[in-house]
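Undergrad: all I have is the shape, not the residue letters:
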């Protein structure tokens, strides 16, 4: 296989040679360094590389170039080498343009001139570009094949499950010749979809998520029956606990019901997370955290739902939906929250058929030319609106309140205001969803006047608040009136510890009403609903686990 290409584009010959020299010194043994001195020349070189089958790992382009600036070049380069990672080389005065480029052409990084010393300023960025390209860049997508109906809720669930678990696949509609051929070869009627075909030729008809996970190689079975630390939930808090627990020598297992990342994993770009000035997608952040946990030896189980928790002496036991169980010295509950259901006629019937909860990034290509509606006014809704604006004809945000300022970060509001095809309708809610087999129209209610309006709608994505999934803990752990888990000082009322508390000390800060069971992230009562705070609580929970174990 030819060496992956690192391309640098700069109209200044001296700068071009310097960048190429520094890249060659660090990466020349394993990569081919290609340089061009104009955007036009670089595009021609990219076409030749692609025709020859040479993989392009990363492109570094200068911002200030005549005739075609770096942003314009990278936008065209995306069509030729879509898997290549992209960085913009810019002067300090152009950083605003570079930040805008992150949203326009989805660049991965920007680099400030001068980049000396390269060991500190250039190489870490290029290392990250190469690492990302190797992880998600040009992996074949032919291995897993899914055949189904465009408007089947079951087919959407299967595609969404694979996408959120970073499993590449190829989608075939039953109406396409190849889709029909695969159905016939598998002896599968068109009514029994999705049909999933694995690399070894195994055909799964309308499988469960657990069956899909096992078939595509995701880990679903624990290697042992007793651990130092069991983490329930694979969002930022759970991943934080898994990384810190495993890295500090605890035998750790993380159990996730659907896909690691939680709601944060569905974010198209998180821009206010510490240490990522250029922003990072939820999928990228999740993938890095998952690999980091695995590097330290944590087990990650996917598609396993925990349905019960109990204390048996000094052991803490969690039971799965199939009746099996594992035990450990301590448990961290990081189950996060789910989006609340939209209670309007037609919504339930059309969920998965044009109506979706969360970002549902798999639907982005299908939104081309459509009228897309995003329901909600918090950051997750704003991020989704920005993301879908790159695909849809227009995006309309429906917000119950009078404005976005009360629930959305200022940086995101400014982004939305700057995008022409995003429209915000305040004091508006969905009164009804209509369609024959899939979403076609919405009935909108003006909360101020009471007037109703029917509009065409291709897709609707719902982000309306958070509800904890803690019903399975009713009567086991103390919860607040909304179902969030109470911890630490909140459990001590008028100087009295929670009922049944067996220890001669108050609960630790993140400890629940059962000693040795800790809570981190959004599921904890009165937690700060931010990725950074969730990761911090996950790490803090491990520190408290060590303290708890030392007391035993």
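TA: That came through, no problem. No experiment lies behind these values; they were computed from the predicted model shown.

Undergrad: drop to CA atoms for contacts and neighbour counts, all remaining ones
TA: Will do.

Undergrad: surely residue 372 meets residue 392?
TA: Yes - when contacts are counted by CA atoms under 8 Å, residue 372 is listed as touching residue 392 (6.5 Å).

Undergrad: now the strands for the stretch 1-150 of the chain?
TA: Assigned by DSSP state E, counting those that start in this stretch, the strands in the stretch 1-150 of the chain fall at 5-9, 32-36, 56-62, 85-90, 109-112, 145-148.

Undergrad: let's bring in a second one:
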């Protein structure tokens, strides 16, 4: 879809040029001193080696939402006003920065476009620090860097809380594509605004201008003012800078395919040790773990932590160490008959690396129901975040699955839904779920467990799911339940079908063999072909059958399907990558 450009105030009624929105979200008001710290003269002197002093005259736009890619601007004299701004021309002040204060939030670590406008209120002298120097600063100046990074994170949290910055999604409530894009942006912790054309005058005017057909919903207004009709995730990623232009001639030290916990761990440790790293993620950083409402058995978090919070911290760490993260970037083919290795994306782009780490996880498993795709995003869900929870307030819902993820989701949803019907085919949860979750489910009055049961039919219309049919495998009895939300947590299949051209060895279930398992499988194959002695080269523990290609996390055969185990493998593989690169021939 070609970009369509708005005149900045084309759809803004005169009375709404400035929205009355709070500058600081209520839940983090007490942390204002951390969000907007003031640096001392001595601290500013230490920053001068990372930037360039520039002068901006009164009224000059220093940062422009959707365009400017400065890393950080430290005010030396004068004042700057920071204002939220969207592509429709709405603007409202957030704060002012005076001497010793600085602009930036987490996206500036990666050189992404600004989410706010910054304008010189008078003659301003400022220290402008580019993104690569900002990353060097937060590493070299440990204590000061910690304060700066904390401020950047809290500013993003604040933007999310008050609804400032990012794209504007225009469409009828409940539309599946609107829900999909909202979920995509929320999963990536990116600020956005949703408006209903029936309730909002600007949105109505926008729709009258572009005349969207049913296939054009939603309209998306990017921060730079361009408008897209029913854009793909990739189009949204490009307009927000989440999906950068990737140089096909650059050779990375490591390409990480998949930015779940294991992939992010590899990115963080490899980046911190000086390797150039590109991480490719097909939907949202954190993978399936990010959908967990609470992880209570992860070391160091005795009160638990949400999967989204854990993944968000790791994502910021990766950016801090200079990792390039591309979202959404879907790997379609691994090419290993030449060196460097190549990964081809679904859009045809090829990227090169000296080593590749496969942390591509698994795809959500679907039950064998003929019309299930019809209701995905309109009643069928594969994760349970606050977005989905808000959809089922005071409703009865069905949740299918008996693993830890299903248990966490059931407990989370029980705080929103009137009742959670937990459906499993087995006789109980003991064999598949941790005991602490079983006890919590038993103690939750509005969770009802249905054993030896499965869904056999879905009914609904264009608006979404209306009814499910449950079948008792012991008695043969069937029951129709009038529910509009079904959550599926029935496991996943390894995401390895795109590796066929490269010949990466997988087991009977499609999981990737590594290390000793590769050696055993190849020795067995040689023996069956009469090749003796069946000697094979020794593989590193996480190396696949293809030299320089490693596998970690859920996609690896024999791995422990836990977040902590994936993070451990992500850290462990970096030393094996170093060993592989050190042993490459000098010419390579």
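TA: Done, it's in. These numbers were taken from a predicted model, which means no experiment stands behind them.

Undergrad: TM-score of the superposed pair?
TA: In this superposition the chains share a TM-score of 0.74, using TM-score structural alignment, normalised by the length of structure 1; 448 aligned residues with a CA RMSD of 3.3 Å.

Undergrad: coming back round to it: and the strands of the stretch 1-150 of structure 1 as JSON lines, adding mean neighbour count?
TA: Below are the strands of the stretch 1-150 of structure 1 laid out as JSON lines (neighbours: other CA atoms under 10 Å):
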{"stretch": "strand 5-9", "mean neighbour count": "26"}
{"stretch": "strand 32-36", "mean neighbour count": "20"}
{"stretch": "strand 56-62", "mean neighbour count": "26"}
{"stretch": "strand 85-90", "mean neighbour count": "25"}
{"stretch": "strand 109-112", "mean neighbour count": "22"}
{"stretch": "strand 145-148", "mean neighbour count": "24"}
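
Undergrad: just put the ones you listed in JSON lines and tack on distance to residue 239 of structure 1.
TA: JSON lines is the format used below for the strands of the stretch 1-150 of structure 1 (distance: least, CA to CA, whole Å):
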{"stretch": "strand 5-9", "distance to residue 239 of structure 1": "32"}
{"stretch": "strand 32-36", "distance to residue 239 of structure 1": "36"}
{"stretch": "strand 56-62", "distance to residue 239 of structure 1": "28"}
{"stretch": "strand 85-90", "distance to residue 239 of structure 1": "25"}
{"stretch": "strand 109-112", "distance to residue 239 of structure 1": "24"}
{"stretch": "strand 145-148", "distance to residue 239 of structure 1": "29"}
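
Undergrad: figure out which of those strands is closest to residue 317 of structure 1.
TA: With CA to CA as the measure, strand 145-148 is the member of those nearest residue 317 of structure 1 (36.9 Å).

Undergrad: report the aligned residue range of structure 2 for the closest one.
TA: Under TM-score structural alignment, strand 145-148 of structure 1 corresponds to residues 168-171 of structure 2.

Undergrad: structure 2: helices as residue ranges?
TA: In structure 2, the helices defined using DSSP state H lie at 32-35, 41-47, 131-140, 142-162, 176-187, 201-210, 233-240, 261-272, 307-320, 386-391, 404-414, 435-442, 515-528, 563-582.

Undergrad: need the winner for burial among these.
TA: Greatest average neighbour count among the helices of structure 2 goes to helix 261-272 (a mean of 28), per mean count of other CA atoms under 10 Å.

Undergrad: on that earlier part again, and the strands of the stretch 1-150 of structure 1: which comes nearest residue 549 of structure 1?
TA: Among the strands of the stretch 1-150 of structure 1, strand 109-112 sits nearest to residue 549 of structure 1 (CA to CA), with 42.4 Å.
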